[in-house]
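Peer 1: sequence below, structure please.
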Amino acid sequence: MLQRMDSTTRLGVALVAPAVLLIVVLYNLPLLRILGLSVTEAPGFVENYRQLFVSDVIHRVLLATIRICTLTTVITLVVAYATAAALTLASERARRVMIVLVLLPLWLSVLVRAFAWVTILRGNGVLNSALLSAGVVDAPLQLVRNEIGVVIGMVHYMLPFAIFPLWASMKSIDPRLFQAARAFGASPVTIFRRVFFPLSLPGLYSALLITLVFSLGFYVTPAILGGGRVLMVAEYVRVLVHESIEWGTATMLATMLLLTVVAALATLGRVADLGSMLGQRTR
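Peer 2: Next up is the predicted model:
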């Protein structure tokens, strides 16, 4: 028996080792290199990280990133929660159609989606043309090359990633709990507030985590819909590397972005059951 377990263990290690080695070589080593450059690259550790506190440009970029990520996360969670609830309550036939509609954007390239939104939102685009024809507005709305367009594109991108964790959490709720609450005279608002919402929190935390982490590192969508007028951290890092050739500042920002993601994970880990977020059932 022990020999069989030893051979099984060796086989498992042999199967996992190539993947672990690949991750270490292609991901961890470059990541450590970036962290090292933020400390060693001229003008040095102190000056690189000092820019975080004294640079007005970095302050504007950070504030824009925080503002856009916050709006994107809030709007995405509200829309995703309503959509997931509709999926939970829909009939089987309607649910299949809704799932296809939710998945459809994932089958398109992020570039295609971003340029599609440019076509829809620009001054002579589909939306403004419809609004002008209907007499709703007198002049085209400025919906691209600003933060509004960036938020719209990011929300659209993030919705599927937020909807499915929420739906997975909601569909695991026992419907008999609602029947019991109604039997005790609870109103629909009370059932939602006291039963449905608390039990859906694991999915909400998962959606919050995914949306926030993804939003912090967005690059393509803000670059296209922002039109160069809206700089978030990821795009500013590209500018520093390819145009300004300021590797020290760029790697410092990349390091701070990584630390922010780790802090978000740690914070959510304190207020939520990470096992539930990952789909593990408690006994």
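Peer 1: from here on, contacts and neighbour counts on C-alpha atoms
Peer 2: Fine.
Peer 1: what kind of secondary structure is the residue nearest to residue 231 when sequence neighbours are not counted in?
Peer 2: Taking Cα to Cα, 6 or more residues apart in numbering as the measure, residue 231 lies nearest to residue 61, with 5.8 Å between them; neighbours along the chain are not counted. Reducing the assignment at residue 61 to three states with DSSP: H, G, I helix; E, B strand; the rest coil gives helix.
Peer 1: alongside the first, I'd like the structure of this one:
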Amino acid sequence: MTAFYVAPILQVLAISFTEPQPGLGNYERLLTSESVQRVIGTTLRIGVVTTAIALLLGYALAYRIALSGPRAQRWWLLAVLVPLWISVLVRAFAWVTLLRRQGLVNQGLMAAGAIEQPLALVWNEFGIVVGMVHYMVPYAVLPMLSAMREIDPRVLAAARGLGAGRAGAFLRVFLPLSLPGVIAAGVLVFIFSLGFYITPAILGGGKTLMAAEWIKLQILDLIRWGLGAMLATVLVVAILATLAVFSRLVNLRRLFGAGG
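Peer 2: Now for the predicted structure:
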């Protein structure tokens, strides 16, 4: 089974060093090409912003679910997971409909007198972030909820009994105990964000290129296999390095349900 994962990665790695000619020419573009640096910078920036917003929204949702009763938790989880059953393509076009200049968001803001002219909410980084956050919130909720469920309610009760207020018990007890889930969710969302293709392609309108779309452009349109393979290799290395660093901080396998 491992061969099915390792062999393609090794093939991509080999192409990155041999096309169009053997050497480090493709990797030199990391230092000399403004377009490569811009794509990497855009991908990291959107990934970080998406991760931060998804964590904030996801934490609030996970906290609300964790404090609910069993019946309410089932309904909350259903609401969180339902979007995962909808095609990412359908969701991307739905956001285009909502955010375009004649869309419901702009029309609503204009009707309320908040703006005089439609805002550019799509076919830019803002639209990409909105679409990606919508997609990633459920993935942020699940690891954080898993960590919150392991917090013994008696610990919070003890903090309250010792004089801590509701805010104090949350900040000094609940939040620190839930941080492993926050870290795991952040790693998951950030790694997923690095490889997004459909959502940035549609909501970015071809004006904002992220890594996956740039790789597709190099390999399928410009037939520059070496450049595409180079950036793909860089992404894989970045993902593995991120997992290696954060796996030392928290038990990612347990939080992701991969083992004891």
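Peer 1: what does the residue nearest to residue 231 of structure 1 correspond to in structure 2?
Peer 2: Residue 61 of structure 1 is assigned residue 39 in structure 2 as its aligned equivalent, the criterion being TM-score structural alignment.
Peer 1: what about its match, how many residues nearby?
Peer 2: 20 (other Cα atoms under 10 Å).
Peer 1: show me the contacts for it.
Peer 2: Contact criterion Cα atoms under 8 Å, 6 or more residues apart in numbering gives 209-211, 214 as the residues in contact with residue 39 of structure 2.
Peer 1: ok, it to residue 175 of structure 2 distance?
Peer 2: Separation of residue 39 of structure 2 from residue 175 of structure 2 (Cα to Cα, to the nearest Å): 35 Å.
Peer 1: and the helices in the stretch 1-150 of structure 2, which stretches?
Peer 2: 2-18, 25-32, 34-66, 70-81, 88-99, 104-111, 125-149 (DSSP state H, counting those that start in this stretch).
Peer 1: and the fourth one, how far from structure 1 on average?
Peer 2: After superposition onto structure 1, the average distance of helix 70-81 of structure 2 to its aligned residues comes to 2.1 Å, using mean Cα distance after the TM-score superposition for structure 1.
Peer 1: that helix packs against which elements?
Peer 2: Contacts of helix 70-81 of structure 2 with other secondary structure elements, assessed using 3 or more Cα pairs under 8 Å, 6 or more residues apart in numbering; DSSP states H and E, are made with helix 34-66.
Peer 1: mind running it again at 10 Å?
Peer 2: helix 34-66, helix 125-149 (3 or more Cα pairs under 10 Å, 6 or more residues apart in numbering; DSSP states H and E).
Peer 1: now render those as a markdown table, adding distance to residue 246 of structure 2.
Peer 2: Conversion of the helices and strands packed on helix 70-81 of structure 2 to a markdown table gives the following (distance: least, Cα to Cα, whole Å):
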| stretch | distance to residue 246 of structure 2 |
| --- | --- |
| helix 34-66 | 15 |
| helix 125-149 | 14 |
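Peer 1: just name the most buried of these.
Peer 2: Ranked by average neighbour count under the criterion mean count of other Cα atoms under 10 Å, those are headed by helix 125-149 at a mean of 23.
Peer 1: now it: which residue numbers in structure 1?
Peer 2: So in structure 1, the equivalent range for helix 125-149 of structure 2 is 147-171, judged by TM-score structural alignment.
Peer 1: who wins for proximity to residue 191 of structure 2 among the helices of the stretch 1-150 of structure 2?
Peer 2: For these, the distance to residue 191 of structure 2 is smallest for helix 34-66, at 8.1 Å, taking Cα to Cα.
Peer 1: average separation of the closest one from the aligned part of structure 1, please.
Peer 2: Mean deviation of helix 34-66 of structure 2 relative to structure 1 after superposition (mean Cα distance after the TM-score superposition for structure 1): 0.5 Å.
Peer 1: residue 50 of structure 1 maps to what in structure 2?
Peer 2: Residue 50 of structure 1 maps onto residue 28 in structure 2, with residues paired by TM-score structural alignment.
Peer 1: try residue 89 of structure 1
Peer 2: Residue 89 of structure 1 maps onto residue 67 in structure 2, with residues paired by TM-score structural alignment.
Peer 1: quick one, what contacts its match?
Peer 2: Counting by Cα atoms under 10 Å, 6 or more residues apart in numbering, residue 67 of structure 2 makes contact with 73, 148-149, 153.
Peer 1: repeat for residue 235 of structure 2
Peer 2: Residue 235 of structure 2 sits next to 40, 191, 194-195, 211-212, 229, 241 when contact means Cα under 10 Å, 6+ apart.
Peer 1: just give me the match in structure 2 for residue 112 of structure 1.
Peer 2: In structure 2, the position corresponding to residue 112 of structure 1 is occupied by residue 90, as judged by TM-score structural alignment.
Peer 1: ok, residue 134 of structure 1 next?
Peer 2: Using TM-score structural alignment, residue 134 of structure 1 lines up with residue 112 in structure 2.
Peer 1: cool, and residue 191 of structure 1?
Peer 2: Correspondence of residue 191 of structure 1 to structure 2, assessed by TM-score structural alignment: residue 169.
Peer 1: helix/strand/coil for that match?
Peer 2: Secondary structure, three-state DSSP: residue 169 of structure 2 is helix.
Peer 1: just give me the neighbour total for residue 79 of structure 2.
Peer 2: Using other Cα under 10 Å, residue 79 of structure 2 has 12 neighbouring residues.
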